[in-house]
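K.L.:
no sequence on hand, only this structure:
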């Protein structure tokens, strides 16, 4: 069994790069690198429960119509099927964990 895999960094939305860091059928960890102020993770939802950790930068999030700002060290959970998105206030990186894995990212 191979424990360490390397995944390529790919374009997500304009000004955003995505890289899967690790995965299994039950869990996936993904880095989203926002390269410019104003880059937007468009509103969307999915069946996965998501945990987000702000590694660096500042972001304005919307989850089911509630808006809030987060910065380095902040973390929160996005429930399954909740409509969510974010706008980059200051370039940085979000580390997202999904359960189960986002097969659409592979």
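P.N.:
All right, it came through fine. What you see is a predicted model; the values in this text were computed from it and never measured.

K.L.:
contacts and neighbour counts: CA atoms only from here.
P.N.:
Noted.

K.L.:
from memory residue 69 sits against residue 60, does it?
P.N.:
Yes. In this structure residue 69 lies within contact range of residue 60 using C-alpha atoms under 8 Å: 4.3 Å.

K.L.:
neighbour count: the two, which is higher?
P.N.:
residue 60 (17 against 14; other C-alpha atoms under 10 Å).

K.L.:
does that one count as helix, strand or coil?
P.N.:
At residue 60 the chain is in strand, as set by DSSP: H, G, I helix; E, B strand; the rest coil.

K.L.:
show me the contacts for it.
P.N.:
The contact partners of residue 60, by C-alpha atoms under 8 Å, 6 or more residues apart in numbering, come to 67-70, 86-89.

K.L.:
so how far is residue 85 from it?
P.N.:
Noted for residue 60: a distance of 9 Å to residue 85, by C-alpha to C-alpha, to the nearest Å.

K.L.:
could you do residue 67 as well?
P.N.:
Separation of residue 67 from residue 85 (C-alpha to C-alpha) stands at 10 Å.

K.L.:
ok, and here's another one to check against it:
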């Protein structure tokens, strides 16, 4: 199944790549300077940088990530990112983010 590309934030799109009730894989594409606003959710999230450069904040701690880097965001952690070089994040959520369907 092919899922639509949806605007997420200014300069950011998201596209579900695969999902079932236990897990979801989503591509987030960022333009330079776009921001993933600070937020939290009960899902555990892993982020893999397919391309680009991102400054992440997780519970006040800064992380600079580039191509091939990844991290895990714990459940309910306050997190967000700033895109420093246009690129794509591949995020996995467990359980599935039903709000993305």
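P.N.:
Nice, I can see it. Note that the coordinates shown come from a computational prediction; the quantities given were computed from them, not determined experimentally.

K.L.:
what is the aligned counterpart of residue 16 of the second structure in the first structure?
P.N.:
Mapped onto the first structure by TM-score structural alignment, residue 16 of the second structure lines up with residue 20.

K.L.:
surely that match meets residue 33?
P.N.:
No. Checked against C-alpha under 8 Å, the pair residue 20 of the first structure and residue 33 is beyond contact range at 11.4 Å.

K.L.:
got the contact list for the residue nearest in space to the middle of the second structure?
P.N.:
Compute the mean C-alpha point of the second structure, and by C-alpha atoms, centre = their mean the closest residue is residue 91, 4.9 Å away. When contacts are counted by C-alpha under 8 Å, 6+ apart, residue 91 of the second structure touches 25-28, 45-48.

K.L.:
quick check: the aligned residue for it in the first structure?
P.N.:
In the first structure, residue 91 of the second structure lands on residue 96 (TM-score structural alignment).

K.L.:
show me what residue 33 of the first structure lines up with in the second structure.
P.N.:
Aligning on TM-score structural alignment places residue 33 of the first structure opposite residue 29 in the second structure.

K.L.:
could you measure from that match over to residue 21 of the second structure?
P.N.:
According to C-alpha to C-alpha, residue 29 of the second structure and residue 21 of the second structure sit 24 Å apart.

K.L.:
how about residue 70 of the second structure?
P.N.:
Distance from residue 70 of the second structure to residue 21 of the second structure, by C-alpha to C-alpha: 23 Å.

K.L.:
what of residue 4 of the second structure?
P.N.:
The spacing between residue 4 of the second structure and residue 21 of the second structure, counted by C-alpha to C-alpha, is 19 Å.

K.L.:
contact partners for residue 87 of the first structure?
P.N.:
Applying C-alpha under 8 Å, 6+ apart to residue 87 of the first structure gives the contacts 37-41, 59-61.

K.L.:
name the element it belongs to?
P.N.:
Using DSSP states H and E, the element containing residue 87 of the first structure is strand 84-90.

K.L.:
do a quick rundown of the strands in the first structure.
P.N.:
9-11, 16-23, 28-34, 40-44, 49-54, 58-63, 66-70, 75-78, 84-90, 92-99 (DSSP state E).

K.L.:
nearest to residue 105 of the first structure, out of the ones you listed?
P.N.:
In terms of C-alpha to C-alpha, the element of the strands of the first structure nearest to residue 105 of the first structure is strand 16-23, at 7.4 Å.
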